Every structure is written in structure tokens, then in C-alpha cells.
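J.: Show me the folded form of this:
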Amino acid sequence: MKNTPTCIYIFWLALASSNQFINAIIWNGNTVDLAPVFCDISSCIIVAVNVVIPAASLCMMRHLFNVLSLRAMQWSEAQVRAYTHTQNTILAHRIYFRKRREVYINLAIGIGIRILSIPSYYIVQVSRYTIFEDIGCENATSNAALAILFKAGWQVCIGVVTSVYGGTISAVF
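T.: Sure thing, here's the model as predicted:
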């Protein structure tokens, strides 16, 4: 699959939008705890989306960097013609395994970081969830420095790495 980062981004964005839509319908004009299980799931989705969307952006930047760095390394026609059929077959296998590895790396970044971020949320949560009128369920964390570090630390680290890729892309392009 060539567009793994885009698929991860679309899936989590659709899940977050659906979650907010359902929350807005259920808690329109009230704060009565009608669906406690849904609120538990909803607060986990909100925490995951806060990490997965930047991670998917990081995967997209990596993909763009890989494409542009290959473009900067253009081969001449004579070099391309120099390969025999056997070497092309070996090259095709290498390309196949490299693409497969890229998919695994993108899945590790897009899903693995999410799995790592969920336990850090449980460390700083005050209660299971909070219900706001007309908005719905939200995650409930304290405003302590450690809580802010655990909540925003993931986004900052991913954002810094994404910015490095962006700067490198600007330099290559």
C-alpha cells in the first residue's frame, strides 16, 4: 500500500469527526451521563487522535522526503540501459522489500506511537471523563506540569521531527 500515511490520517480523522458528531447529538442541551461506556471509549479516541494526527503528518513528511530525495538522485539514460535483465529483477525485489519496509515503518509510527501514548494518559487523568453541555465527553486530566508534559510532549516531539523533515524537504526541493 503506497499511501499508508494518508489512509491512517483519513481513518483517524473520520473516527474523530464521528466521535464529535455523536457526542454533540447525545449531549445536546444536557450533561446527564447517559452512556458511560461510550464516554470511556470517546475519551480514549480523543487522546489517541491528539497523537495519531501529528504522527500521520510525520509519516506523510517522511514519504515526501523519500520521494524528493529519490528525485534528486536521477540516473542518466546510459546508467539505466547498463542494467541487464537479471540486475533489474534483483532491483525489483529490493524495491518491493523496501516498499514493504516503509509500510511497516509507517504503521509503527502511526499506530505504535498511539499505543505508547495511551498509558501516559492514564498516569495523569483525574477521572474517567468529563461531560460538557453541547460538546459531550472529554478526557479529564489535571493542569499540573507533569500532566501537561505527558499530554503535549507527544505532539511537541512529533512536531519537531516533522519540522526537521519539512526543513530538509525545503532544502532538497
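
J.: going forward, measure contacts between C-alpha atoms and count neighbours the same way
T.: OK.

J.: Show me what the top strand by length along the chain is packed against.
T.: Criterion DSSP state E: the longest strand present in the chain is strand 125-132. Taking 3 or more C-alpha pairs under 8 Å, 6 or more residues apart in numbering; DSSP states H and E as contact, the helices and strands that strand 125-132 lies on are helix 36-72, strand 136-141.

J.: Here is a second sequence; please produce its structure as well for comparison:
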Amino acid sequence: MGVWVVIANLNEFVNAVVWFDNAADRAPVWCDISLSLGEQVGRLAAVFCIARFLADIVSPRATAMTRQDRRRRAIFDYLISFGVPILVMACHVIYQPNRYGIVRGLGCTFTQVMCWPALVLRIIWPPIFAVGGMLYSAYTVYRLVRHRRNFRRVVAGAHSALTTARFIRLAALSISYLCIGGPLAFHSAVSYIETSRRYTDYSWQYVHSAWKLEPVTINEKLYVADLSN
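T.: From the prediction side, this is the model:
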């Protein structure tokens, strides 16, 4: 998760600095890189893996983990945390009507056509990871409340490398992030759908018809985050 937070902050910082008062197409290579990172999906995927790990520790089926078990878990976590975001961003070209867009005050932005590939390959993933993480976190809290008197024994029974204090900190981190990131994931998905205006039957030729005519979209209107809602 820390990797995705650093990447996201660095990406947004560079975009804000370079395009804080303009929407000039001055760094096309950077925009290509910036929009291929997939940090929005990556952060929620990482938190989902953390929540799943904590739920497994307090599960009544928890047993001592062997080296092979740890290896399988690590492979699964890496595939979810990094593999899914990479795959999501690689598939973006399928429903990408322009190379990228630039918004004054915001920087490089995605362009997309509302069609079934956009829904299946991008929009639904943050809410899916958010819901999954919330369910795992709710289960963890339930188990801890139910076995609060034997909390130390429950954590120690999983034979993980976590101490009780580390478990609590990690649980607090994941739950706190999900309380914020979960609603934002749904808000972002709804915003994508609303700003796309209408659903379009998918056609590769139609979606990519503007690539040569308008490879980059420019929006000179200053972007200001609306925090009133």
C-alpha cells in the first residue's frame, strides 16, 4: 500500500506543479506514464489484501503458516496489488477515445467512452475491492469483539509475524482507509458514468475514430475540487 501512496502523491504533485495555471500539451511522455500507473485501483487492491490477511489471522480456521503458505500468500497479494492494476491500465486502450486529456490545474487525465469494456475493465474494480475489504474488515472486527478477552491468544494462534500491537495498528490503518476510500471509490465510479454522458455500443473503430483528429483534449477551465457535497 505504501508504494501506491507514494506513487499517487508523486504523480499528483507533478501534475499539479506543471499544469497549475495552464493546459498546454507540454509533456506528452509524462502524461503517458502518469496515466499508466493505476494507483487508484492499486491502493484499494493493496488494502483489500491487508484486510484479507487480518481476517485470516482471526479466523477459526487459522493454522500455523508454513513457508510454502507464506509464499502462496505473497504471490497472491502481489498479483492482486500489482497485477490487477497493471492489467486494468493495459486494457485502457480498448475504450480510450483519445491519447489523453489535460485539464488546467489538474494535469493529465483519462479519456474514455462509456461502454461495456469501460465498465468491466476499469470502473467496477475500485468498488469491488472496496466492498471486499469492508467485508473482511467487518469480519475481523466481529471476531475481535467476540473474542476480546482472548484477543492475544487469537492473534498468537495464527503463528504470524504480527504482534498484538502491530495487528491493531494494521487493522486501524486498513479500516480507516476503507472508511474514506470506499465511499470515494463509489463516488468516482458514479462520476465516471455521469461525465461519460451516455452509454455507447462498443466498436473499436468508433471509439478510436478521434485518435488522429484529436489525440489530446484540452480543458482550459480551472479545475477546483468541490468538497461541498
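
J.: Mind checking the TM-score on these two?
T.: The TM-score (TM-score structural alignment, normalised by the length of the first structure) is 0.73; 143 aligned residues with a C-alpha RMSD of 2.2 Å.

J.: Onto which residues of the second structure does the longest strand of the first structure map?
T.: Mapping strand 125-132 of the first structure onto the second structure (TM-score structural alignment) gives residues 96-103.

J.: For that stretch, give the distance from the opening residue to the closing one.
T.: For stretch 96-103 of the second structure, the first-to-last residue distance is 17 Å (C-alpha to C-alpha, to the nearest Å).

J.: Pull out the buried residues from stretch 9-19 of the second structure.
T.: Buried residues in stretch 9-19 of the second structure, counted by 16 or more other C-alpha atoms under 10 Å: Asn11, Val14, Asn15, Ala16, Val18, Trp19.

J.: do the same with stretch 16-30 of the second structure
T.: For stretch 16-30 of the second structure, by 16+ other C-alpha under 10 Å, it's Ala16, Val18, Trp19, Phe20, Asp21, Asn22, Ala23, Asp25.

J.: against the first structure, where does it fall?
T.: With TM-score structural alignment applied, stretch 16-30 of the second structure matches the range 24-38 in the first structure.

J.: Contacts for that stretch next, please.
T.: Residues outside stretch 24-38 of the first structure that contact it (C-alpha atoms under 8 Å, 6 or more residues apart in numbering) are Ile131, Phe132, Glu133, Asp134, Ile135, Gly136.

J.: so who does the second one touch?
T.: Put plainly, it is Phe132 of the first structure. Trp27, Thr31, Glu138.

J.: need the longest helix for the second structure.
T.: Secondary structure of the second structure per DSSP state H: the longest helix is helix 164-195.

J.: Give me the next element, helix or strand, following it.
T.: Next in sequence after helix 164-195 of the second structure, counting helices and strands by DSSP states H and E, comes helix 204-207.

J.: How about that next one, which residues are buried there?
T.: In helix 204-207 of the second structure, counting by 16+ other C-alpha under 10 Å, buried: Val207.

J.: so what secondary structure elements neighbour it?
T.: In terms of contacts (3+ C-alpha pairs under 8 Å, 6+ apart), helix 204-207 of the second structure is not packed against any helix or strand.

J.: What is the corresponding segment of the first structure for that helix?
T.: Counting by TM-score structural alignment, helix 204-207 of the second structure has no counterpart in the first structure.

J.: Spell out the secondary structure type for Gln74 of the first structure.
T.: coil (DSSP: H, G, I helix; E, B strand; the rest coil).

J.: neighbours around it, how many?
T.: Residues lying near Gln74 of the first structure (other C-alpha atoms under 10 Å) number 9.

J.: check the fit of stretch 40-53 of the second structure onto the first structure and give the mean distance.
T.: Taken against the first structure, stretch 40-53 of the second structure registers an average deviation of 0.8 Å after superposition, with mean C-alpha distance after the TM-score superposition for the first structure.

J.: according to the alignment, that stretch goes to what range in the first structure?
T.: Stretch 40-53 of the second structure corresponds to residues 50-63 of the first structure when matched by TM-score structural alignment.

J.: I'd assumed Gly132 was in contact with Leu178 of the second structure.
T.: No: assessed by C-alpha atoms under 8 Å, Leu178 of the second structure is found out of contact with Gly132, at 10.0 Å.

J.: quick one: contacts for the counterpart of Thr140 of the second structure in the first structure?
T.: Using TM-score structural alignment, the equivalent of Thr140 of the second structure in the first structure is Ile169. By C-alpha under 8 Å, 6+ apart, the contact set of Ile169 of the first structure is Leu64, Phe65, Leu68.
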